[in-house]
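>>> Generate coordinates for the sequence data below:
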Amino acid sequence: MKILNVTQIRELDAYTIQNEPISSLDLMERASNAFVGWFTNHFVNTRPVHIFCGKGNNGGDGLAVARILSIQGYDVSVSIINYTDHASEDFKSNLDRLDAHLKAQTLSSVDDFPEVTPNVVCIDTLLGSGLSRPVEGFLAEIIKKLNALPNKLISIDIASGLYADQPNQKEDIIIEPHCTVTFQLPKLAFMLPQNAKFTGEWFVVDIGLNGDFIQNAETPFYYTDKKAAEAIIKPREKFSHKGTFGHALLIAGSYGKMGAAVLSGKACLRSGVGLLTMHLPECGYEIIQISIPEAMAITDSDPKHNTALPELDSYSAIGIGPGIGQDSKTAAMLKSLLEIVKAPLAIDADALNLLSQDQTLYEKLPENTVLTPHPKEFQRLAGDSENEYKRLEIARDFAKKHKVIICLKGANTAVILPSGEVHFNSTGNPGMATGGTGDVLTGIVTALLAQKYEPADAAVLAVYQHGLAGDRAAERKGQSALIASDVVDCLGW
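From the prediction side, this is the model:
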């Protein structure tokens, strides 16, 4: 699913209006019906509704929604915020249509703010996605009032005051909804952690905007949903054998951190690899042989650390990092690996930290190497950023410069390709914020690389399946009780 910018969304609306053809008022009606379809599936008509409308097209949506909900038996109140003398034509038309069903209240000062009982569902349609400057004055005071209410608060399309594809300032006044119901495509703002309280849980409703325009629109930003992920999965042929699905090498573990090796190894096997060999310090031999009988084990001569590489020619993909520690001999081994490796490579955890300590190694990274940093690890690799938009820009520049793939982990993990494309993930939950889940991801990525998935596809699919397994685990255990082993156990393809 593509993520378009504000200009493209405006052009998409205009193209749909011109080529369907359909009037802007009728398109607004279609969008409002789509929202109402979502709303009636979530709230029964015994819940009163209060819609707060601006005077632009987002407010026009609110007036249309009020009329449709009223017809469907909901107890609806409407407050129009009189912060400007200008109103859009579609707003005016929908206000005329509303008059036959209910009378809207006009708020001209904060003192006019209505009393809202706690059971009322409030709907924000003050401002839309075209906002380009901070909210000030009377409208800002109304937003503060709405945020102070204990009521369920829903934003239509985007929270009022939130920019769709650029950073807000910390002092900006923005609606803090419980959920956002957006039209046709998600917004870039929804993907970034700094906007979490300004989006809540968000949903996309289809309003029938022109599919040809969307298909031909150029954007670096994508959202990996179920359809996109499943299209990547390769079917298994009837006469396949273990050699068909590759031989992975995981270089993992050190004294006190063998759990990371176990997690990554199990995840690799659960992700379809034909054969798995694990390179470990001597202290890990019995642990791996007992914990993962399906894996083969090679031990380093060092009792506590990985310090020397095995012969690499027989492996179809290599993963390195989970639990390896940051010993100087391990750092030297990583340097040697980067100089000679020919197989697809995934780098995580301590290997990323070692990489950041010697940035001359960046130039040795093989093209399309998959890096899987969490935000702090990425900060060590590429430097500080003042906000998540800037961090995303830095990550895109890093991926382009070094021709690598970055899985920047988070609530919507961003898979950043050397082309500058960014694929945000749709799966996962806060229960996965626990030690070891990153090691699980490394195992999945390595398995897919070994099965000859293109590195970009391997990264996108691994991140999706990792999050999906986490969602299954959360359903079984609850988010607070979830541990990394649960994610491995819930992998399914």
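
>>> okay, CA-based contacts and neighbour counts for the rest of this
Will do.

>>> What is the burial count for residue 211?
Each residue near residue 211 was counted by other C-alpha atoms under 10 Å, and the total is 11.

>>> ok, which stretches of the stretch 101-250 of the chain are helices?
Here the stretch 101-250 of the chain has its helices, by DSSP state H, counting those that start in this stretch, at 137-148, 211-216, 226-230.

>>> next one: the last one to chain centre, how far?
Pointing back at helix 226-230 there. 14 Å (C-alpha atoms, centre = their mean, to the nearest Å).

>>> Please enumerate the strands of the stretch 151-300 of the chain.
153-156, 179-183, 201-205, 221-224, 247-251, 275-280, 296-299 (DSSP state E, counting those that start in this stretch).

>>> hmm, who's touching the longest one?
What it means is strand 275-280. 242-243, 245-254, 265, 268-269, 294-300, 305-306, 310 (C-alpha atoms under 8 Å, 6 or more residues apart in numbering).

>>> Now with 7 Å, please.
The contact list for strand 275-280 (C-alpha atoms under 7 Å, 6 or more residues apart in numbering) reads 242, 246-253, 295-300, 306.

>>> Filter those down to just the buried residues.
Buried residues within these, counting neighbours by 16 or more other C-alpha atoms under 10 Å: 246-253, 295, 297-300, 306.

>>> I'd assumed residue 17 was in contact with residue 209.
No: using C-alpha atoms under 7 Å, residue 209 is not in contact with residue 17, being 8.7 Å away.

>>> The two: which is more packed in?
residue 209 (21 against 18).

>>> contacting residues around that one?
Contacts of residue 209 (C-alpha under 7 Å, 6+ apart): 12-13, 16.

>>> quick one on the thing from earlier: hey, which of the helices of the stretch 101-250 of the chain is tucked in deepest?
Ranked by mean neighbour count, the helices of the stretch 101-250 of the chain are led by helix 137-148 with a mean of 17 (mean count of other C-alpha atoms under 10 Å).

>>> Closest one of the contacts of residue 209 to residue 334?
Comparing those against residue 334 with C-alpha to C-alpha places residue 12 closest, at 48.5 Å.

>>> quick one: contacts for the closest one?
209-210, 213.

>>> which parts of stretch 89-99 are buried?
90-92, 94-95, 98.

>>> Tell me the one of the residues you listed nearest residue 167?
Lowest distance from residue 167 to those (C-alpha to C-alpha) belongs to residue 91, with 28.1 Å.

>>> one more, for comparison:
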Amino acid sequence: MEILSAEQIRAWDEYTLQHEPIASIDLMERAAASCLAWLEKAGYAGRSFSIYCGKGNNGGDGLALARMLSDWDCPVAVHILEFGNIGTEDFQINLARLHSTPVEVRFVQGPEHFHPIPPGDVLIDALLGSGLNRKLEGVTAQLAEHLNASGNEIISIDIPSGLFVGRSSKDNTVIRATHTLSFQVYKPAFLMPENEAWVGEVHILDIGLHPGFLAQAAGEAELLDTGIIEAIYKPRKSFAHKGNFGHALLVAGSYGKMGAAVLAAKACLRAGSGLLTCSIPGCGYVILQTAVPEAMLVMDPDERIHTAVPPDLDKYSVIGIGPGLGQEERTVAFFRDLLRQSKKPMVVDADALNILAAHPDLHSMLPPYSILTPHPKEFERLFGAAADDYARFDRAREQARRLGVIIVLKGHYTFIAMPGGKSYFNSTGNAGMAKGGSGDVLTGILTALLGQSYSPGEAALLGVYLHGLAGDLAADTHSQESMLPSDLADHLGKAFQRISKRQ
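Below is the predicted model of the structure:
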């Protein structure tokens, strides 16, 4: 699913008006009807509503919805924020239509016109849509604060009023929606961690915009969905053998951190690696042989840390490095030697990222199309602090291009920046995965896929999606609170089954 800017969404509306064809007032009717259908499905029939409208087309959506709710015999009051202008043409048409209903219309010029909000009312925010270009001020900001202070459920149409689509709204006054009913595609604002408190639960409603527009629109990014994943996933052929699915080398673990190696190794095997060799210090021998008997081992001469590059690197189709690695001085020298000797794309995580952050001269030694998997703090150590989430994602795109690598910036909507400029947000996963060790599992998954017949870009997208899907399945089994990172590896089989059933 494409993620479009506010300008592109307006262009899509215009494209639909020209190519369907349809009148703009009828497109507004579709939008309101889709909101009504969602309210019915979500159990809001029979509730009372207070609808707050600006005088633009977002307000027109609110007026059309008010009329439809009145037809349901729901108690509805409409509050129109006055700016002195007469409103858009479609707003005025819907206002005239509303006057033929029993809906009470109130006009708000200032705080003295703020009516007390009945405790049971559902508040509909149709004040300002995605065309907002400056922060809320004056009576508009005061009204937003009035609604936020009510404690009532707030449902925003299109986007919470006061929230910018494509830039940060930090420290601004914004409606705090319980639900956001938006249209056709995700907007960048819905995917930013800093906006979580404002957007609530986002629901994308289909209002029948002309599909032909997407063929010519290059979105800011795409949301990973089943269509993208189905196009990437390759079912196994019946006569395949282990040599068809790669020989992965996983460089992980150190004294006291062998669990990270175990998690990554199990995930690598569950993600389909044909052969797996783990490079570990001596202290991990019994642990790995016991916990992951399917893995082969190559032992570092040191008992506690990594110091020596394993022999015969050419026999491995992929290298994953970082989980539990440690950052000892000799381990840094080891990593430098490994980068000198290996030219195949590798998966770089955890302490390997921290070593890169402490030694920027190593950046240029990364093999092209390697996959880096930082969480936000690791990303900051690598590339510097960003003023806000939008700036952080822009920096990830910039650094992916500069280094010629794939950057997987982990989070609720994990962000994948490709070296060619394309970027993606993941749609799977949940807060139960916010536990130490979840990233080690992702490293194992990515290493396995990169060693198989997937390109680095395909491996990154499929791996991140599978990781999140396994997390969703694990949460269904154990709850978000009780699920463990090891449960992610254990649910990879069901995740693959979920994908393969769609083939």
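
>>> Superposing both, give me the TM-score.
With the length set by TM-score structural alignment, normalised by the length of structure 1, the two chains reach a TM-score of 0.97; 492 aligned residues with a C-alpha RMSD of 1.3 Å.

>>> follow-up on the earlier one: so can I have CSV of the helices of the stretch 101-250 of structure 1 showing distance to residue 261 of structure 1?
Shown next, in CSV, are these (distance: least, C-alpha to C-alpha, whole Å):
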stretch, distance to residue 261 of structure 1
helix 137-148, 46
helix 211-216, 42
helix 226-230, 27
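
>>> Roughly how far does the most centrally placed residue in structure 1 sit from residue 241 of structure 1?
Centrality entry for structure 1: nearest residue to the mean C-alpha point is residue 412, 1.9 Å, by C-alpha atoms, centre = their mean. Going from residue 412 of structure 1 to residue 241 of structure 1 by C-alpha to C-alpha, to the nearest Å gives 35 Å.

>>> what does residue 12 of structure 1 give?
Taking C-alpha to C-alpha, one finds residue 12 of structure 1 at 48 Å from residue 241 of structure 1.

>>> residues in contact with stretch 406-420 of structure 2?
191, 369-376, 396-397, 400-401, 404-405, 423-427, 429-430.

>>> Recalculate using a threshold of 8 Å.
For stretch 406-420 of structure 2, the external contacting residues (C-alpha under 8 Å, 6+ apart) are 191, 193, 369-376, 379, 393, 396-397, 400-405, 423-431, 456-457, 460-461, 464.

>>> Repeat that for stretch 75-92 of structure 2.
Here stretch 75-92 of structure 2 has contacts from 24-25, 28, 47-57, 59-61, 63, 66, 69-70, 103-109, 127, 140, using C-alpha under 8 Å, 6+ apart.

>>> Report the buried members of the residues you listed.
24-25, 28, 48-57, 59-61, 63, 66, 69-70, 103, 105, 108, 127, 140.

>>> Narrow those to those in helices?
24-25, 28, 57, 59-61, 63, 66, 69-70, 140 (DSSP state H).

>>> quick check, nearest of those to residue 226 of structure 2?
Checking those one by one against residue 226 of structure 2 (C-alpha to C-alpha), the nearest turns out to be residue 28, at 29.2 Å.

>>> Run a quick check on the closest one versus residue 63, I expect a contact.
No: counting by C-alpha atoms under 8 Å, residue 28 of structure 2 does not reach residue 63; the two are 10.0 Å apart.

>>> which residues sit in contact with residue 449 of structure 2?
So residue 449 of structure 2 contacts 271-273, 459, 463 (C-alpha under 8 Å, 6+ apart).

>>> Quick one: average offset of the host helix or strand of residue 396 of structure 1 versus structure 2, please.
In this assignment (DSSP states H and E), residue 396 of structure 1 forms part of helix 388-402. Helix 388-402 of structure 1, aligned to structure 2 and superposed, deviates on average by 1.0 Å (mean C-alpha distance after the TM-score superposition for structure 1).

>>> For ChimeraX, what selects the buried ones among the contacts of residue 449 of structure 2?
Of the contacts of residue 449 of structure 2, the buried ones can be selected in ChimeraX as follows, counting by 16+ other C-alpha under 10 Å:
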select :271,272,273,459,463
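
>>> out of the contacts of residue 449 of structure 2, which are inside helices?
The members of those that map onto helices under DSSP H are 459, 463.

>>> Of the contacts of residue 449 of structure 2, which are still contacts in structure 1?
Of the contacts of residue 449 of structure 2, the ones still in contact in structure 1 (both residues aligned by TM-score structural alignment, their matches' C-alpha atoms under 8 Å) are 271-273, 459, 463.

>>> Let me have these in TSV, adding distance to residue 78 of structure 2 as columns.
Converted to TSV, those look like this (distance: C-alpha to C-alpha, whole Å):
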residue	distance to residue 78 of structure 2
271	54
272	57
273	60
459	51
463	48
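
>>> Closest one of these to residue 202 of structure 2?
Once C-alpha to C-alpha is applied, the member of these that ends up nearest residue 202 of structure 2 is residue 463, at 24.5 Å.

>>> In structure 1, what residue corresponds to the closest one?
Alignment note (TM-score structural alignment): residue 463 of structure 2 maps to residue 462 of structure 1.

>>> residues in contact with its match?
Residues near residue 462 of structure 1 by C-alpha under 8 Å, 6+ apart: 441, 444-445, 448.

>>> Residue 433 of structure 2 - how many residues pack around it?
Residues contacting residue 433 of structure 2 under the criterion other C-alpha under 10 Å number 26.
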